[in-house]
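Asker: Could you work out the structure for the sequence below:
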Amino acid sequence: MKWLSHFAMSALVVLPLLSVGALAQTYPSKPVRVIIVFPPGGSNDVVGRIVFQKMSESLGEQFLIDNRGGAAGTIGADVVAKSAPDGYTIMVQSATHVANPHLYKKLPYDTLKDFIGVTTLARQVGMLVVHPSLPVKSVREFIALAKARPGEVIYGSAGNGSFVHLTMALFASMTGTRMIHVPYKGGGPSGIAIVAGETQAMIATIGSLFPHIKANRVRPLGVTSDTRTEQFPDVPAIAETVPGYEFTAWVGLFVPAGTPKAIVDTLNAEIKKVLAQPDVVQKLTLQTLDPMYMTPEQFAQRLRSDYDKYAKVVKISGARID
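Answerer: The predicted structure is shown next:
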């Protein structure tokens, strides 16, 4: 009878392992809801649709896009945090995810504990541009002018606490310059403002600035990545003048905490294949986005470091969202 008891105990240990393995082999067995926490048309939406159309083809199940925009992505994130951790509700979110805890007094979820980062999907690089009337043609000259005219150079942003605001706040802090921040209601209005000469400078994603750069309506000075970009190889990295400066945005995939590792690994492996496909690379590149893959472990480290980085930058900027 002793051996029967031992066999029963062994079976109890093995059964959960078998069920997890079977889960990975059969996932997904029904449509998956992909909550994109921003409205249609933005970079998160573009990336999500490109990637998950391919995922539907490769895995043979539909990945259904559900845009849940509002409150800097916190509305959609709350839905995902409260969803069953079974792999059938997943989230596309940007680096805003780790900025929000420092911008809002209180969130209905814990940014790091209530989600698992599956992988990054794409990277967005920012670019420092100035209005052509500003007599500077390099990052070094811009810094010198801003120091010579403290509190006179005006830069616009897509809103208080936005990527545009925080990248400029970090730049000002690292260069010892003092500029005036004017928040607009979105990236579109802030782009129009610098073209019209209402503001003199801004850092925004290359994609949002692309038409203005090509039409010579703004003058590019430097990119926010630590190296130059393929799209603009003649535009230096800001880090070439300001050592250590780097501020890029990413779009990533998340699942609720508690989602089985087998499902996380399946999603990660399939997305790795998708991001390597030439047509996906081409579509993302046309949107001035760089495909960006990470393992779950690498992404977890990036989330932690970016969480700490945003804490410092938000404090420097004084940004707050009520």
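Asker: Every contact and neighbour count from this point should use C-alpha atoms.
Answerer: Will do.
Asker: And the strands in the stretch 201-322 of the chain, which stretches?
Answerer: For the stretch 201-322 of the chain, the strands defined by DSSP state E, counting those that start in this stretch cover 201-205, 219-223, 248-256, 290-291.
Asker: Can you name every helix or strand that the third one contacts?
Answerer: Taking 3 or more CA pairs under 8 Å, 6 or more residues apart in numbering; DSSP states H and E as the contact definition, the neighbouring helices and strands of strand 248-256 are helix 74-81, strand 89-94, strand 115-130.
Asker: Kindly recompute the last result at 7 Å.
Answerer: Counting by 3 or more CA pairs under 7 Å, 6 or more residues apart in numbering; DSSP states H and E, the packing neighbours recorded for strand 248-256 are strand 89-94, strand 115-130.
Asker: just checking, next helix/strand downstream of the shortest one?
Answerer: Pointing back at strand 89-94 there. Beyond strand 89-94 on the C-terminal side, the first helix or strand identified by DSSP states H and E is helix 96-103.
Asker: likewise the last one?
Answerer: The first helix or strand that comes after strand 115-130 along the chain, using DSSP H and E, is helix 139-148.
Asker: run this one through as well so I can compare:
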Amino acid sequence: MHRRTTLLSLCAAAAAVAVTALPWQVQAQELPKKTISMVVGFAAGGAADTAARVIARKLAENTGLTVVIDNKPGAGGNIAHQYTATGPSDGSVLLFGSVGPLAIAPHLMKLPYDPVKDLAPITMGVNFPNVLVVHAGLKIRTFAEFIDFAKKNPGKLDYASTGAGSASHLAGELMDDMAKIDTVHVPYKGGAPALQDLLGGRVAAYYSTYSTAQPHIDAGKLVPLASTGPKRLPQLPNIPTIAESGYPGYSATNWYAFVASAKVPKPTLDRWNTELVKVLKSPDVVAELNKHGMPPMPGSREDLAKEIARESAMWGRVIRDRKITME
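Answerer: All right, here's what the predicted structure looks like:
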């Protein structure tokens, strides 16, 4: 009798271990066993591409999967977002989405996809201010001089952006509104081509990411005037924010977040959140992204959904007040 009881107990214990292990075994199968495409909506060489490559390398290292960057520039990032929204539903496509298509573009145009219904949030990636830079040949050395020049030359001071409806575009629109100036927006397909024309003197200014502008600031080819966030950039401690330069309340941060097709099963989305948050908290990734002025901001899927909704409401008000259209 004692032996039978012991055998029954051992069987029960084994069954309990099997049940306990089952969720882990199921979870281990949630990531697709194929090449993972990390889609970026801007050209290679810009801030989004730089951050994505840092994250992709660590993600591949952690998961043992092949992760490739798939640049799909154009339409302010909307081409990449539409591709992801209508693409594979097995979780093999991750989009390094941006504030423009996710929170701004829906207020500017009729999109062939719905960012809220067709794309599922995974985690915030990086969140950071831009820095307003001008070509050194412009002879403008301070933000006050920039505003003064713009007021004296309405419609003649142009600025580059990474596309219509992008964060760098709306940063300029918000500045025009608060300062009552009239600058001219010139859209590009990403940070790299925008920077190329800025360095060539074909445009005067750019609300650039720090990582894109930094080498050229150091070389004296670009002059930083102000940052667009609530705090000064740690890398440019002597450069004021726009808010502290006479325009309190001004804030226009840039961010990139991971999303996927809403058709991807929830367990797979949850697993991607776990893996990406792990990457974004890795000391080497944190150090590398901070070096480029793009601090990682990992969080839950719910946190990202709330942030997208908050930013959408804010930029929607700016677009309505400014009567901004895509025409």
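Asker: returning to what we had before: as CSV, the helices and strands packed on strand 248-256 of structure 1 with distance to residue 48 of structure 1 and mean neighbour count would be great.
Answerer: Shown next, in CSV, are those (distance: least, CA to CA, whole Å; neighbours: other CA atoms under 10 Å):
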stretch, distance to residue 48 of structure 1, mean neighbour count
strand 89-94, 7, 26
strand 115-130, 8, 25
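Asker: Looking at these, spot the one closest to residue 278 of structure 1.
Answerer: strand 115-130 (14.4 Å; CA to CA).
Asker: List the contacts of the most centrally placed residue in structure 2.
Answerer: Taking CA atoms, centre = their mean, the centroid of structure 2 lies closest to residue 256, which sits 1.4 Å from it. Counting by CA atoms under 7 Å, 6 or more residues apart in numbering, residue 256 of structure 2 makes contact with 96, 97, 98, 99, 124, 125, 126, 127.
Asker: same check, this time on residue 199 of structure 2
Answerer: Contacts for residue 199 of structure 2 (CA under 7 Å, 6+ apart) come out as residue 135.
Asker: measure it to residue 159 of structure 2 for me?
Answerer: 12 Å (CA to CA, to the nearest Å).
Asker: With residue 115 of structure 2 instead?
Answerer: Using CA to CA, one gets 27 Å for the distance from residue 115 of structure 2 to residue 159 of structure 2.
Asker: any chance you could map the helices in structure 1?
Answerer: 2-26, 43-59, 74-81, 96-103, 139-148, 163-175, 187-196, 206-214, 261-275, 278-286, 296-317 (DSSP state H).
Asker: Dump these into CSV; add distance to residue 225 of structure 1 as well.
Answerer: Shown next, in CSV, are those (distance: least, CA to CA, whole Å):
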stretch, distance to residue 225 of structure 1
helix 2-26, 37
helix 43-59, 18
helix 74-81, 27
helix 96-103, 17
helix 139-148, 14
helix 163-175, 11
helix 187-196, 20
helix 206-214, 11
helix 261-275, 20
helix 278-286, 16
helix 296-317, 14
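Asker: Name the nearest residue to residue 101 of structure 2, ignoring sequence neighbours.
Answerer: Nearest residue to residue 101 of structure 2, sequence neighbours excluded (CA to CA, 6 or more residues apart in numbering): residue 78, at 5.6 Å.
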